[in-house]
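Enquirer: This is a predicted model, with the sequence first.
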Amino acid sequence: MTVNRLYAGYQAELADFRLAFSRGGAYTAIVLVLLGMGLDYGQYPEWQGPFAVARIVVSMLIAGIVVVLYSQHGRRLAPWLTLSWLLLPQLMIAWMIWETDGVASPYYVGLNLAIFASGIALPFGLWQNVVFGGLSYLCYLVACLLHPDGLHPVGTFLVNSLFVLFAGAASAVYTYFNEKGRFQLFRLKEELANKNDELARINENLAQIKGQLLQQEKMAAVGTLAAGLLHEVNNPVNFCLMAIEIALEEPQAKESASLQECLIDARQGMQRIQHIVSDLKIFAYRQPGAEVEGRPFLFEKALDSASRLTAHELRGVRMTRELPPDTLVFGDEAAIIGVLINLFSNAALAMRKAGTPAPAIHTTVVWKDGRLHVNVRDNGPGIPSENLARVFEPFFTTREVGQGLGLGLSISYAVIERHGGVLFAESELGQWAAFSFDLPRAE
């Protein structure tokens, strides 16, 4: 943050601070002015009536300024209005000095009290305090000059003048250091706020890294499992397929249509097992890293693989698609299969949870500006608007505890981003939800 911006922010905060203190100081001044009637009674009982009227009038004027301070116009003029209500008691005290004993009047102490209060209690600026101290002394000087005895006794006048001037000088020093202290405090608050923002960004990055590491560990485990499955399952599956082919050539199978149909179904089931294990191996062995692994592949083939891997979750869901004749793209096929699996699984789960009648997922694929644009849309319950902007946040999930970490969409977003595209969501609550992304064309 630049010095100018920091100072501008400080001035904005200080304006509110001064306004609040001005109101509180004005209320305090009203109380002190009215309590001064006790001083009038003790020192000048003969003046108690006129002085009481003066105190009430000054208190009402201060109250009027407080009312103005609560208005929008008053907020802009807060420094001047504060100076005004501070000068009202000073003018009253100067009149009391003139009416009583002049230089010898004890009321000059009230001038000092107001000057000290402006420097210590009120968040005045330096120039404001200097002006207020100078005007306060001017009030005292004029009151003494207008008194019949003038500046006599001179010694008392000099002592009192020095006390008022000392009070003004001390108040100015207090104001200067108070203002510096307030500015330092504000700067520390700004630095702390900036550090907190930086820490929040670091935490967000750590959350993303943690999510990616968890996903990579999970994929590594699945990869090991898939490799073992491929080795352990392929041989017995091949034996079964060989046995089924031999059985299909037997005369009994050729003579029995029902037996032949069962054998054909068994062969298709074995072939499907082969496809699933192969797809699982491709998906699990995806290469981690910031850069996308570059190789051409048919998006249609990735779509077929994702559909097979989610077939169990997609039972009862009508799957339709619109594809161009050419779907050859460039990128990480396994990663894109993972994105499609995530989108299909989320859609199926949402529709099943909402009890959507005739659940369906439609995938539309078109070429536009040299990129393949993919749209996966379901007819489920949709996504609430408050969640739509958060679906790609790491660890954000609406599933129950234990049903997901909330990493799938955030990792899918990163995958598409590495391919130079954008994954985004659209929805109409209660009608549909759709996720779209784009992939580069293979050269």
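Expert: Noted; the coordinates are in hand.
Enquirer: can we go C-alpha only for contacts and neighbour counts from here?
Expert: OK.
Enquirer: Residue 94 and residue 46: what is the separation?
Expert: 18 Å (CA to CA, to the nearest Å).
Enquirer: To clarify, my last question referred to residue 295.
Expert: Residue 295 is 105 Å from residue 46, by CA to CA.
Enquirer: Comparison target, given below:
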Amino acid sequence: MLKKVASEYSNYESELREFRLLSSKAGALTAIVLVMAGVLLDYGIYPHEQLRFFLARLAISLLIGVIYVLLPTAFGRRFVQPLTLAWLILPQLMIAWMISVTEGASSIYYAGLNLVIFAVGIALPMGMWQTIGFGAVTYLFYFLACLISPSGLSDRPHFIVNSIFILFSITASAVYTFFNERGHFHLFRLKEEVAHKNRELAEINRSLAEIKGQMLQQEKMAAIGTLAAGLLHEVNNPVNFCLMAIEVAMEEPQAKENPSLEECLVDAKQGMQRIQHIVSDLKTFAYRKPGAEADGVPFLFEKALDSATRLTAHELRGVAVTRELPSDTLVLGDEAAVIGVLINLFSNAALAMRKAGTRDPSIRTAVSWVGKRLHVRVRDNGPGIASEHLPRVFEPFFTTREVGQGLGLGLSISYAVIERHGGALFAESELGHWTAFSFDLPRAE
């Protein structure tokens, strides 16, 4: 059951393998230290066997050292469990041999077998059946050691008692290993759940940031729309009166006979018409038509481009603005939102070029049809965007401007606008030379 649940987590085995590797390396070093430290026991209990036992301990330590060196290799990582069992069995073989050449069943060295069994259950991340198997092999070594010892199995009381203690050790280690294995898996599952929740929270925070940015944008647009509606009502009448007066004045003989006066009247007429266009553009930009965002409304992209250029005219002073348009630019979508995207791109480009002191600043808008999509590319010859910042320019609240110079929401909102139109907004740049933003809009059938 545990293995079936664990299979749902692809990273569990990988993490467990790394944990087993670290535990095995630490255990191998500890085993070498303890095996060599046993020389003190030999000196106290079997001084006459000290040289032979020392050579045996040295040989076993060297073999464990070889396995320790193998563990971090690709081979060791692949076979970490068999290698761990191999170095665990080496001390058991040594202890069994020591029992066989001393008192057999009554030898105090049987306690070393128990120590290693407990170490497997407590300190090493072994499986339950591996622990039981290791315990069974250990008991087999003990039985054979007693059998071939000089006294054989004649000391039955010691043999039975020691056998029972070894079996107790095997049982306790197996139970502990079982719960340790379950605990480790549950800890891993908890970590995975926490990581999953963190990912969900990050996604929620990103969505909230986008919603917050859109709400700020909507509030700003509503305020501009209210202002524009008032301006249109209050300004339109006097502007119309002025236009009528200018038209009448232009028909007067004095005006037609005086080229300078006629030129002044033409300039005044164009100025009044510009006022009308700006107020109308503000209203178009701020007031979305009902259903424009959901279903899309046909509009001329060229008209949206004109509006965006007029609304950013004060920022584009000194900037050469050029365009390349096809004869037909009728697209489907939200005209006000697309104007907002263009305003954002123009404003960002103008600000960057002004801040960098770009010589002969220019912005070129190239528009062309590719299939049923109108592709738009806005390119400037400004300072460009650093490569480490380029992947983040569409993140909400990401900005390289100084505090108070912007919230870092413009490109994030623009990206969402183009995405709602079934397209994508891309950024390209060469640091120190140019920056370009590209997007596409659907054709109005």
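Expert: Perfect, I can see it now. The model shown is predicted, which means the values in this text are computed figures rather than measured ones.
Enquirer: what's the TM-score here?
Expert: Laid over one another, the chains give 0.93 as their TM-score (TM-score structural alignment, normalised by the length of structure 1), with 442 aligned residues with a CA RMSD of 2.2 Å.
Enquirer: With neighbour numbers in mind, choose between residue 94 and residue 46 of structure 1.
Expert: Neighbours per residue, other CA atoms under 10 Å: of residue 94 of structure 1 and residue 46, the larger number sits with residue 94, 27 against 11.
Enquirer: Where in structure 1 does stretch 299-308 of structure 2 fall?
Expert: Here stretch 299-308 of structure 2 aligns to structure 1 at residues 297-306, judged by TM-score structural alignment.
Enquirer: just the strands in the stretch 151-300 of structure 1 please.
Expert: With DSSP state E, counting those that start in this stretch applied, the stretch 151-300 of structure 1 shows strands at 296-298, listed in chain order.
Enquirer: ok, how many other residues are close to the aligned residue in structure 1 for residue 128 of structure 2?
Expert: Superposed on structure 1 with TM-score structural alignment, residue 128 of structure 2 falls opposite residue 126. Residue 126 of structure 1 has 19 neighbouring residues, counting by other CA under 10 Å.
Enquirer: Residue 126 of structure 1 reaches residue 168, doesn't it?
Expert: No - contact criterion CA atoms under 8 Å: residue 126 of structure 1 and residue 168 do not qualify, at 10.9 Å.
Enquirer: got the residue ranges for the helices in structure 1?
Expert: Per DSSP state H, structure 1 carries helices over the ranges 3-35, 37-43, 48-69, 72-76, 78-99, 108-120, 126-146, 154-249, 251-255, 257-284, 299-309, 333-354, 385-388, 408-418.
Enquirer: Those helices: which one's closest to residue 325 of structure 1?
Expert: With CA to CA as the measure, helix 299-309 is the member of the helices of structure 1 nearest residue 325 of structure 1 (9.6 Å).
Enquirer: Which strands or helices does the closest one pack on?
Expert: helix 257-284, helix 333-354 (3 or more CA pairs under 8 Å, 6 or more residues apart in numbering; DSSP states H and E).
Enquirer: name the helices or strands packed onto the first one?
Expert: Of the remaining helices and strands, those touching helix 257-284 of structure 1 by 3+ CA pairs under 8 Å, 6+ apart are helix 154-249, helix 251-255, helix 299-309, helix 333-354.
Enquirer: The ones you listed into a markdown table, with extra columns for mean neighbour count and distance to residue 319 of structure 1?
Expert: Shown next, in a markdown table, are these (neighbours: other CA atoms under 10 Å; distance: least, CA to CA, whole Å):
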| stretch | mean neighbour count | distance to residue 319 of structure 1 |
| --- | --- | --- |
| helix 154-249 | 16 | 26 |
| helix 251-255 | 12 | 34 |
| helix 299-309 | 20 | 9 |
| helix 333-354 | 21 | 10 |
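Enquirer: and these as CSV, adding distance to residue 28 of structure 1?
Expert: Output for those, formatted as CSV (distance: least, CA to CA, whole Å):
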stretch, distance to residue 28 of structure 1
helix 154-249, 19
helix 251-255, 107
helix 299-309, 75
helix 333-354, 63
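Enquirer: re the thing from before, tell me which of the helices of structure 1 lies nearest to residue 441 of structure 1.
Expert: helix 299-309 (10.3 Å).
Enquirer: Contacts for that closest one, please.
Expert: With contact meaning CA atoms under 8 Å, 6 or more residues apart in numbering, helix 299-309 of structure 1 is reached by 275-276, 279-280, 323, 327-329, 333-334, 336-338, 340-341, 344.
Enquirer: now with 6 Å?
Expert: Residues from elsewhere that reach helix 299-309 of structure 1 (CA atoms under 6 Å, 6 or more residues apart in numbering): 279, 327, 337, 341.
Enquirer: likewise stretch 116-125 of structure 1?
Expert: Under CA under 6 Å, 6+ apart, the answer for stretch 116-125 of structure 1 is 18, 171, 174, 175.
Enquirer: picking up where we left off before, next, the mean deviation of the match of stretch 299-308 of structure 2 compared to structure 2.
Expert: In the superposition with structure 2, the average deviation recorded for stretch 297-306 of structure 1 is 1.3 Å (mean CA distance after the TM-score superposition for structure 1).
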